[in-house]
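>>> Test case, fold it:
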Amino acid sequence: MKKTLLKIAACISVVVLLAATLPLSALAARSLTDIDSEIKEQEQRMAELEKQISANKNNKAAYEASLAEYEVEYTKVLGLIEEKEAVIASTGEELDAKSEELNDTRESIDRNQALFEKRLLAIADINSTGAVMGTLLSVNSFSEFIQAADAVKRISSRDTELLQELANQRERYARQKAELEDTIATLNAQYEELQGQRDYFYTKAQEMRTNIANAEWAITEGEQAYEESEEKAAELKAEYARIFAESQRKGSQKGDGSVRWDGPLKWPVPGNTRISSWYGDYRSNTRGHYGIDIPAAEGTPITAAASGTVITSEWHYSYGYYIVMDHGDGLRTLYAHCVQLYKGVGSYVSAGEAIAGVGNTGNSFGAHLHFEVHDNGARQNPIGSGYLSA
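Below is the predicted model:
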């Protein structure tokens, strides 16, 4: 057991010694590259989360608007249902009264029918009026009665009036009964339709409430995830700055342990590729032009040509508002004549991230970006030296 522990300890010692003898540039470069990659992953995740949060907020607003509409319609339908219930109740009372009236009418018809039959029997011979009685009792209107005139020639004028009233009562009874039945059927159909609308709007409102709750949950989850990524990115940037500062402290010349951004530089004013003044152009003050000028509208975003740390962010009588970024191993970029500076000294910035706005400050004659590349203290041609692609 002791021998095993001694072997493990010996192995650890060898690993530590090997790590100590490795060039700082290899360790730091790998670390910074990894950290920068992780920072980009977190920033990409934050951008995606921001889109999701925005979409969920838009969805929530749409659901809330729909909910408000459904609630308004639901309230309207409830009011209509109350009105319809009142009408149905009133019609029910009317129907009860009409039913009593119809019952009275029916009783009157029955009485007149019985009276009429007695009168027919009284004035006619049983054998001769059996068929006539059947004919007379089957009529439904006075017009039918006229058509059967041959069978009732011996009926008196009073009997004729009684028969006409009997037919009229039958017609009136049938009509009033049908009208009441139609009214009740119509009211019931309208009531059922309103109940269906009430159930529909209630269901849709509940659906919108569920959607709103889900959207709120998604927003909360997204914001929490965004905060986590934001905190993680801040930690990574702080770690990057710490390792970067340590590497710079150990050495500032190529090959002596410092770290260099080894990727191509990104164009600092996306969408604006015209160069109005090139590197080396002669100036009236007899000094050469140590950068390139990229004209653009004032306020156009200026983005970092590479990931790195802001080491200067201030006013200069000639540069105006300007920023200098350190990308490691002595490679720096300068952005001058800005209208506004977005980043302060010590800020870690990812490649392509906005750091300032194009302006016309300092010794400038029109809104543009003056862009310089410094490599170990020497100004370089951003285009001719291959740092940028025009």
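>>> contacts and neighbour counts: CA atoms only from here.
OK.
>>> what residue lies at the spatial centre of this structure?
Closest residue to the average C-alpha location of the chain: N59 at 2.2 Å, with Cα atoms, centre = their mean.
>>> what's the nearest residue to that one if we skip its chain neighbours?
A215 (7.0 Å; Cα to Cα, 6 or more residues apart in numbering).
>>> contacting residues for the one you found?
N56, K57, N59, K60 (Cα atoms under 8 Å, 6 or more residues apart in numbering).
>>> at 10 Å instead, please
The neighbours of A215, taking Cα atoms under 10 Å, 6 or more residues apart in numbering as the test, are I53, A55, N56, K57, N58, N59, K60, A61, Y63, R209, E221.
>>> quick one: the host helix or strand of it to chain centroid distance?
Per DSSP states H and E: A215 is located in helix 157-250. Chain-centre distance of helix 157-250: 18 Å, with Cα atoms, centre = their mean, to the nearest Å.
>>> Quick one: name whatever helix or strand follows it.
strand 292-295.
>>> who does the helix or strand just after that following strand touch, helix- and strand-wise?
Note on strand 292-295: by DSSP H and E, the next helix or strand toward the C-terminus is strand 301-303. Strand 301-303 is packed against strand 331-341, strand 354-358, with contacts defined by 3 or more Cα pairs under 10 Å, 6 or more residues apart in numbering; DSSP states H and E.
>>> please redo it, this time with the cut-off set to 6 Å
Using 3 or more Cα pairs under 6 Å, 6 or more residues apart in numbering; DSSP states H and E as the contact test, the elements touching strand 301-303 are strand 354-358.
>>> Off-centre distance for the following helix or strand past the strand it packs on?
The helix or strand immediately downstream of strand 354-358 is strand 368-375, counting by DSSP H and E. Distance of strand 368-375 from its chain centroid, counting by Cα atoms, centre = their mean, is 43 Å.
>>> To compare with the earlier structure, here is another sequence to fold:
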Amino acid sequence: MPRFRLPPPAGRSSFTRMKIRPFRAPMALLAAVLPVLSACSKQTAFGEANSLIILAPDSLSQQVEEETRQVLEPTIFTSRNEKQYEVSFVDPGHENVGQLKLFRNLIVFGTADDPLMLEVAAEAGQDLAALEPGRVFQASNVWALAQTVTAVLLRSGREAESWVAALPSVLNAVDTNYRELVLRRMFATAADTALRTDLGRRFGFSLLVPEVYDRIARDLGGGDSLVILRNDNPDPSELIRSVLIAWRPGVDSLTRELALEWRAEIDAVHYNVPQRIDDSNSSVVSFMWEGRPALEVTGVWQDESGGFPAAGPFIVWLVDCPARTYFVDAWLYSPNRAKYEYMLQLQEILGSFRCVE
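Reported below is the predicted structural model:
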């Protein structure tokens, strides 16, 4: 199955270093929550799930900043390039480090005698003396509840070198946790298994979505139909996740041209605004899905009605089931939000597609 993959990291030297000085927004947040923090011994972590706070001495982190940003801030293309994660560096000696340690996602780099490493290892049940340098491990709720701390054991005397070598493993650990969080958020409302069963019985395919998704079934005439599954909570002016499924008799071959032509036929009629397709940054992947030929095509849709300039990413799947070829179009509208989380949700829905004929 194709995934919403990250591109190879690319250097972006234009980013300014985010030490404590740029922490204006986090520090404002701290000012708001500090009165609450004294209420009990361990508070719930705060901060965005895609914000990574790295705890390490400035003297070391300054040596590896560029390499760290290249790996831990990969860009993904949705409707434009955007960073998957935002990295900030914090020196453990900073006067507010006690409060900054309450953020949701922390990364600690240190040798076996580093005090922060010893704290994280104790919480994780790890004996640093028994670990090889370069080892990456995680602990939960170290300084706050609902917090994940990723720790990297550095080699004494070769700290910078072992830091850089561990970065791919750090990204893998962070991204795995993030994907799990996305799924928990997505299914905060129960999975609609009744809808999945009904789709299979009536239309010969199944998909699994949360119960918060609305279903619209439309008769196109001649016995053909299509289904739209849509979630526009909390407000359609802020966020729309939509999945449309249509079908036709089996086609000879699954091609990029077929996918885009099919989408152009549908969007002008069945979406609330006509969507122009921008395929200048599209990707195409052929794969086998549950033993059946399939194709994925990505691109960007744009509102061509002439009103408010709206746009967003889409992912189209063509799946050649035994009796029909299915067209599945997942698209997103989120003008003021980071899109990676919602693209992962749409990819999860696409991955639940099954031929049930």
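>>> Drop the TM-score for these two in here.
Once superposed, chain against chain, the TM-score is 0.19 (TM-score structural alignment, normalised by the length of the second structure); 120 aligned residues with a Cα RMSD of 7.2 Å.
>>> that older thread, quick check: which helices or strands does the helix or strand harbouring the residue nearest to the centre of the first structure pack against?
Secondary structure assignment for N59 of the first structure, by DSSP H and E: helix 24-123. On a contact count with 3+ Cα pairs under 6 Å, 6+ apart, helix 24-123 of the first structure meets helix 157-250.
>>> and with 8 Å instead?
If you count contacts as 3 or more Cα pairs under 8 Å, 6 or more residues apart in numbering; DSSP states H and E, helix 24-123 of the first structure packs onto helix 126-137, helix 157-250.
>>> what's the angle between that helix and helix 126-137?
150 degrees (axes from the mean of the first three to the mean of the last three Cα atoms, to 10 degrees).
>>> Determine the set of other helices and strands touching the longest strand anywhere in the second structure.
Assignment by DSSP state E gives strand 292-303 as the longest strand of the second structure. Secondary-structure packing of strand 292-303 of the second structure (3+ Cα pairs under 8 Å, 6+ apart): helix 256-270, strand 275-278, strand 284-289, strand 311-320.
>>> try 6 Å
Helices and strands touching strand 292-303 of the second structure, as assessed by 3+ Cα pairs under 6 Å, 6+ apart, comprise strand 275-278, strand 284-289, strand 311-320.
>>> Which stretch among these is buried most, on average?
When those are scored by mean count of other Cα atoms under 10 Å, the highest mean neighbour count falls to strand 311-320 (a mean of 24).
>>> Pull the residues that contact that one.
The contact list for strand 311-320 of the second structure (Cα atoms under 6 Å, 6 or more residues apart in numbering) reads 78-79, 293-302, 325-333.
>>> What is the subsequent helix or strand relative to that strand?
Following strand 311-320 of the second structure in sequence, per DSSP H and E, is strand 324-333.
>>> and the angle for that next one with strand 292-303?
Using the same axes, to 10 degrees, strand 324-333 of the second structure lies at 40 degrees relative to strand 292-303.
>>> Not counting its own residues, what contacts strand 324-333 of the second structure?
So strand 324-333 of the second structure is contacted by 239-250, 312-319 (Cα under 6 Å, 6+ apart).
>>> Give me the angle between that strand and helix 256-270.
Using the same axes, to 10 degrees: strand 324-333 of the second structure against helix 256-270 is 60 degrees.
>>> got the angle for strand 324-333 of the second structure vs strand 311-320?
Angle of strand 324-333 of the second structure versus strand 311-320, following the same axes, to 10 degrees, is 170 degrees.
>>> roughly how far is the helix holding N59 of the first structure from the heart of the chain?
That offset, for helix 24-123 of the first structure, works out to 22 Å (Cα atoms, centre = their mean).
>>> Of all the residues in stretch 59-70 of the first structure, which ones are buried?
Neighbour-count burial for stretch 59-70 of the first structure flags N59, K60, Y63, E64, S66, L67, Y70 (criterion: 16 or more other Cα atoms under 10 Å).
>>> which ones are touching the last one?
With contacts defined as Cα under 6 Å, 6+ apart, Y70 of the first structure is in contact with F201, A205.
>>> could you measure it against E216 of the first structure, distance?
Per Cα to Cα, to the nearest Å, Y70 of the first structure is found 20 Å from E216 of the first structure.
>>> same check, this time on G308 of the first structure
Taken as Cα to Cα, the span from G308 of the first structure to E216 of the first structure is 37 Å.
>>> between those two, which one's more packed in?
G308 (28 against 17; other Cα atoms under 10 Å).
>>> And the more buried one, how far from A241 of the first structure?
Here G308 of the first structure is placed at a distance of 8 Å from A241 of the first structure (Cα to Cα).
>>> got it, and T220 of the first structure?
31 Å.
>>> Compare these two and say which is more crowded by neighbours.
A direct count of neighbours by other Cα under 10 Å for T220 of the first structure and A241 places A241 higher, at 18 against 14.
>>> Please name the residues that touch that one.
By Cα under 6 Å, 6+ apart, A241 of the first structure has no neighbours at all.
>>> Could you measure from it over to A29 of the first structure?
13 Å.
>>> One more: F371 of the first structure?
Taken as Cα to Cα, the span from F371 of the first structure to A29 of the first structure is 26 Å.
>>> longest helix anywhere in the second structure?
Ordering each helix of the second structure by length in residues (DSSP state H) puts helix 159-186 first.
>>> Any buried residues in stretch 163-176 of the second structure, and which?
W163, V164, A166, L167, V170, L171, V174, D175.
>>> for those residues, which one is nearest I277 of the second structure?
Nearest to I277 of the second structure among these: D175, at 29.8 Å, using Cα to Cα.
>>> and the closest residue to F287 of the second structure other than its chain neighbours, what does it touch?
Leaving aside its sequence neighbours, F287 of the second structure sits nearest to A294 (Cα to Cα, 6+ apart; 5.3 Å). A294 of the second structure is in contact with S286, F287, M288, L318, V319, counting by Cα under 6 Å, 6+ apart.
>>> and T197 of the second structure, that one's in a helix?
Yes - assessed by DSSP: H, G, I helix; E, B strand; the rest coil, T197 of the second structure belongs to a helix.
>>> what sits against it?
Contacts of T197 of the second structure by Cα under 6 Å, 6+ apart: none found.
>>> ok, now with 8 Å
By Cα under 8 Å, 6+ apart, T197 of the second structure lies in contact with S206.
>>> any idea how far it lies from P249 of the second structure?
Distance from T197 of the second structure to P249 of the second structure, counting by Cα to Cα: 22 Å.
>>> Ok, L118 of the second structure next?
Distance from L118 of the second structure to P249 of the second structure, by Cα to Cα: 63 Å.
>>> Those two: which is more packed in?
L118 (18 against 12).
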